[in-house]
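K.L.:
Next come a sequence and a model predicted from it.
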Amino acid sequence: MKTFRKAAEHYTLLLSIILTALFAVQCQPIKAEGPSTKTPPDGKQTIMLALLIDTSNSMDGLIDQAKSQLWKIVNELAAAKCDDGSRPNIQIALYEYGNDGLPSSEGFVRQVSALTNDLDVISEKLFSLTTNGGNEFCGYVIRTSLQQLDWSSSKADLKMIFIAGNEPFTQGSVPYQTACELAKEKDVVVNTIYCGNFDEGMGTSWKRGADLTGGSYMAIDQDRKTVYIPTPYDDKIAALNEQLNATYIAYGSSGVKKKALQSTQDRNAGSYGTSNVVERAVSKSSSAYSNSSWDLVDATKDDVKAVEKASEETLPAEMKGMTVEQRKIYVKEKSAEREKIQAEIQKLNQQRKAYQDQHAAADAQESALEGTMIKAIKTQAKTKRLSWK
């Protein structure tokens, strides 16, 4: 195992983008942990991202920065547009590999989360990751994620794997060539991020792995740090986030638990500073953040009869005793309030981004590796007629 210094914030921004698949591969598919969120039946395009993260001892910094950059990446995905101007569905999966705490019989691989549009779950799972020794089998984890995840069969959907690590891409019993060939069959692009010297990654087949599926190869300079630029709009957006939370109406068997999880992930984001709180608030004001399984406002958008179907015993205290018509009025008021807050956050975020662009260092765009990563995603998205106009 190489001794690796803590990866800096810059290098983990890449990480977050890859947020989506850490799976154990066997000749027989392994049972996945937790339910897979199937492609929504609304006919919309879907962006599927599987993030495969090396959780061996040398990767503490990588995981740490992934936590701090998750919402920034989500915001980039949420800004994508379909050919008809609508927003695509977004699903993310998360895998860990290369950790001695995982079963050797399963290639030291574990599915942390199946493909899901529940972003709070992804955040929760990401914050639960820890490092421990390990053998890093890239071909194994790629194949596992391809076998276990419910990848769409639609050619219109953008399906991507991002795998990050710092050992040779050739290790393990599953050749990376075999795994990448399976990816091509499923129309999944494999992008690789080597945590170390660019030429060293080239020499250990990380670029070759990406090339086989038309993906992008990147190497991270662990000494380069992400520079956060505070703005006059940050505190306003953070305050609006608190107001936004008050518009959620928890109902159903998981409502109370899910609303508590929402607050927990707000605090997790806050543990990385105000800038990360703001990025999460922006995500929560986008179409990517939907909680129809437990929030009555979002549920009503998916099913106009959701209020009528909701049993009174699962409703929050303030709604108990209301007639169906009173419930509808209450939900409609909360929905209007939310839309107003979300619009204000989006407006402030545009001003915030303009301020950051104005105050960024002259060479920031050229030296920022995350810019290269986002460019790779957008380039691949063009093949599916997705854009960021």
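P.N.:
Okay, I see it. Numbers count the residues shown, from 1 in each chain.
K.L.:
CA only for contacts and neighbour counts going forward, please
P.N.:
OK.
K.L.:
Run through the neighbouring helices and strands of the biggest helix by length in the chain.
P.N.:
Determined from DSSP state H, the single longest helix within the chain is helix 324-359. Using 3 or more CA pairs under 8 Å, 6 or more residues apart in numbering; DSSP states H and E as the contact test, the elements touching helix 324-359 are helix 234-245, helix 274-284, helix 296-302, helix 306-309.
K.L.:
I'd like the next helix or strand past it.
P.N.:
The helix or strand immediately downstream of helix 324-359 is helix 364-367, counting by DSSP states H and E.
K.L.:
Contacts made by that following helix with the rest, please.
P.N.:
By CA atoms under 8 Å, 6 or more residues apart in numbering, the surrounding residues in contact with helix 364-367 are G371.
K.L.:
now swap in stretch 264-278 and tell me
P.N.:
When contacts are defined by CA under 8 Å, 6+ apart, stretch 264-278 is touched by residues 67-69, 71-72, 120, 123-124, 127, 228, 230, 234-235, 237-238, 280.
K.L.:
now, the most widely separated pair of these?
P.N.:
The largest separation in these, counting by CA to CA, is between E124 and P230 at 25.8 Å.
K.L.:
Those two: who's more crowded?
P.N.:
Neighbours were counted for E124 and for P230 using other CA atoms under 10 Å; E124 has more, 17 against 14.
K.L.:
what helix or strand does the more buried one sit in?
P.N.:
Here E124, judged by DSSP H and E, is contained in helix 119-127.
K.L.:
got the angle between that helix and helix 274-284?
P.N.:
140 degrees (axes from the mean of the first three to the mean of the last three CA atoms, to 10 degrees).
K.L.:
Distance-wise, check the spatially closest residue to D234 that is not a sequence neighbour relative to A269.
P.N.:
Nearest non-adjacent residue to D234, counting by CA to CA, 6 or more residues apart in numbering: V278, 6.2 Å away. According to CA to CA, to the nearest Å, V278 and A269 sit 9 Å apart.
K.L.:
So if I had to pick from those two, which one is more boxed in?
P.N.:
Neighbours per residue (other CA under 10 Å) separate V278 from A269, with V278 holding more: 28 against 25.
K.L.:
show me where the stretch 51-200 of the chain has helices.
P.N.:
60-78, 119-127, 138-148, 176-185, 198-203 (DSSP state H, counting those that start in this stretch).
K.L.:
for comparison:
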Amino acid sequence: MLPACHAEAVMLATKIALVLVILIDVMGQGLAFPIFSALMLSETSSMVASGTSASTRQLLYGLVIAVFFIAWFFGSIYIARISDSVGRRRGILLCLTGALAGYALTILAIILSSFWLLVVSRVITGFTAGNQPIAQAALIDLAQDDDEKQRNLGLAVLGASLGLVSGPILGGLFSGGPFAATVQLSMVPPFVAGAAVVLATLVFVALVFHETSNTRVPLDIRPQAILSLLWAITRHPMTMRISIVYTLYMLSFVTFYIFFDTSLEERFGYSTEGQSVGMLVMGATLALTSLFLLPFFNRLASPSGLIVRGIVLEVAIVGVFATVDNVAVAFIVIALMGALHAVLLPIFFGLYSQSASAEDQGWVMGVSIALFTLASAVASLAGGLFGTEADSGPFVFASIVGVTALCAIAVVWRGHLTGQPTPAE
């Protein structure tokens, strides 16, 4: 009996460690986006030269967000591949160490009011933010059957949801205080708190997480070898079909996610704390849906059917948010978007997992995160560009992309994703 109890305790600790790893990856976004919005868009901030136009500030904000996701794009491919070669544990510890360094540079950039040091910190943080595909692959390694795999992927979404919640909470709890003399210095304590959470997670993972996969592939980190990993999608037709729709969906969702906080400021006069509440609302509904409602929704229709209905609803939600003039309704819409994403994301992850062999789970999870980061970089730049023309510009762009995703489903999924996919066609 004791060995069985011990094994269950080890399994629980391992899953907690992996959820915390994903939480750390997402926490930085929920913490950073509202703060960077204030640093870039506020005329009282010295992070950007005084006299800089509002449109230029919007572009600089988009640039800061975009470089993070571009670095994450390349890092997710490298790190996921490295984890298949040296093991999940070493890959995760490498990423957490990089995240800690990124937090330190961000703190220094804010203190010095250095825009370009902030960009460098975003590059380092982004490149080492490759933990999510590794943790997802490790959760898949732990699953004994398809049902447990789906539950474990739900834990991945739970970790992301908790990350969205914890970031704004840290921002709200630690902003201001004795460092509130300037806008910049009031933003330092949240990043110090974030760095402390990363350090604690690093120690916890080092102590309790043990390797989940004994499969190893040769390590090849040449640029052409890494880019060939994405090109390998063309040799996996099911993965490619999933990727087309997934990328368009993520481009639409992330555009909403990145720019709804700036919209709250521009349309309703919300401060950094108010924008953090928006992140908190979305994260809370993500977490609650992942915990309590996901099995119910999974029984309603096939994966492809749920994705079609979900994207239709997502387009409608974006349209309502862009036009509503009541802040309470705006927050309800944000909550609905969080719940919807909690349903659709694990469905996409499940489709990805079933489109690849056991040996390629690290690769296919890396592909999903790489495409997410690529879509996020495009959303940051495109949304910033459209935002210089009109406040609703990013949301018009998100709606158009969502409709394009529905068209892609009609073209590339017809007759192929009526139910669960299989690795070989």
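P.N.:
Noted; the coordinates are in hand. This is a predicted model, so every value here is computed, not measured.
K.L.:
Any idea what the TM-score is?
P.N.:
Scored against TM-score structural alignment, normalised by the length of structure 1, the superposed chains reach a TM-score of 0.30; 177 aligned residues with a CA RMSD of 6.3 Å.
K.L.:
does Q361 of structure 2 belong to a helix or a strand, and which?
P.N.:
Q361 of structure 2 belongs to helix 361-387, assigned by DSSP H and E.
K.L.:
which strands and helices sit next to that helix?
P.N.:
Checked by 3+ CA pairs under 8 Å, 6+ apart, helix 361-387 of structure 2 has helix 54-86, helix 131-142, helix 237-268, helix 327-354, helix 393-412 packed alongside it.
K.L.:
again, only this time at 10 Å
P.N.:
helix 54-86, helix 131-142, helix 223-231, helix 237-268, helix 327-354, helix 393-412 (3 or more CA pairs under 10 Å, 6 or more residues apart in numbering; DSSP states H and E).
K.L.:
follow-up on the earlier one: from the contacts of stretch 264-278 of structure 1, pick the one nearest D60 of structure 1.
P.N.:
Closest to D60 of structure 1, out of all of those and judged by CA to CA, is K67, at 11.0 Å.
K.L.:
about what we covered before: what angle do the helix holding E124 of structure 1 and helix 60-78 make?
P.N.:
Here helix 119-127 of structure 1 runs at an angle of 160 degrees relative to helix 60-78 (the same axes, to 10 degrees).
K.L.:
Number of residues surrounding G393 of structure 2?
P.N.:
18.
K.L.:
That one and F386 touch, don't they?
P.N.:
Yes - G393 of structure 2 is in contact with F386 according to CA atoms under 10 Å; the separation is 4.7 Å.
K.L.:
which ones are touching the closest residue to I345 of structure 1 other than its chain neighbours?
P.N.:
Leaving aside its chain neighbours, I345 of structure 1 sits nearest to I237 (5.8 Å; criterion: CA to CA, 6+ apart). Taking CA atoms under 10 Å, 6 or more residues apart in numbering as the contact definition, I237 of structure 1 lies against 243, 274, 277-279, 281-282, 341-342, 344-349, 352.
K.L.:
still on that earlier bit, tell me the most buried of the helices and strands packed on helix 324-359 of structure 1?
P.N.:
When those are scored by mean count of other CA atoms under 10 Å, the highest mean neighbour count falls to helix 274-284 (a mean of 24).
K.L.:
Would you indicate which residues of the longest helix of structure 1 are buried?
P.N.:
327-328, 330-331, 334-335, 338, 341-342, 345-346, 348-349, 352, 355 (16 or more other CA atoms under 10 Å).
K.L.:
Kindly report the same for stretch 4-18 of structure 2.
P.N.:
Buried, per 16+ other CA under 10 Å, within stretch 4-18 of structure 2: M11, A13, T14, K15, I16, A17, L18.
K.L.:
Please name the residues that touch the fourth one.
P.N.:
Under the criterion of CA under 10 Å, 6+ apart, the contact list for K15 of structure 2 reads A9, V21, A135, A138, L139, L142, N152, L155, A156, V208, F209.
K.L.:
Verify the stated contact: E242 of structure 1 with Q262.
P.N.:
No - assessed by CA under 10 Å, E242 of structure 1 is found out of contact with Q262, at 11.3 Å.
K.L.:
ok, and the closest non-adjacent residue to V254 of structure 2?
P.N.:
Per CA to CA, 6+ apart, closest to V254 of structure 2 is S376, 5.9 Å.
K.L.:
tell me the helices in the stretch 151-300 of structure 2, going along the chain?
P.N.:
Using DSSP H, counting those that start in this stretch, helices in the stretch 151-300 of structure 2 cover 183-186, 188-208, 223-231, 237-268, 272-288, 294-298.
K.L.:
Which one of these lies nearest to L340 of structure 2?
P.N.:
Of all these, helix 272-288 comes closest under CA to CA, at 7.9 Å.
K.L.:
Give me the buried subset of the contacts of K15 of structure 2.
P.N.:
Buried by 16+ other CA under 10 Å: V21, A135, A138, L139, L142, N152, L155, A156, F209, out of these.
K.L.:
Return the most buried member of the helices of the stretch 51-200 of structure 1.
P.N.:
With neighbours taken as mean count of other CA under 10 Å, these reach their highest mean count in helix 138-148, at a mean of 28.
K.L.:
okay, the angle between it and helix 176-185?
P.N.:
30 degrees.
K.L.:
In terms of secondary structure, what does helix 138-148 of structure 1 contact?
P.N.:
Judged by 3+ CA pairs under 10 Å, 6+ apart, helix 138-148 of structure 1 is in contact with strand 46-54, strand 89-97, strand 109-116, strand 158-165, helix 176-185, helix 206-211.
K.L.:
how near is T285 of structure 2 to L41 of structure 2?
P.N.:
Taken as CA to CA, the span from T285 of structure 2 to L41 of structure 2 is 28 Å.
K.L.:
what's the nearest residue to F253 of structure 2 if we skip its chain neighbours?
P.N.:
A398 (7.0 Å).
K.L.:
Quick check, the one you found in contact with T255.
P.N.:
Yes - counting by CA under 10 Å, A398 of structure 2 does reach T255; the two are 5.9 Å apart.
K.L.:
shared neighbours, the two?
P.N.:
V318, A379, A382, G383.
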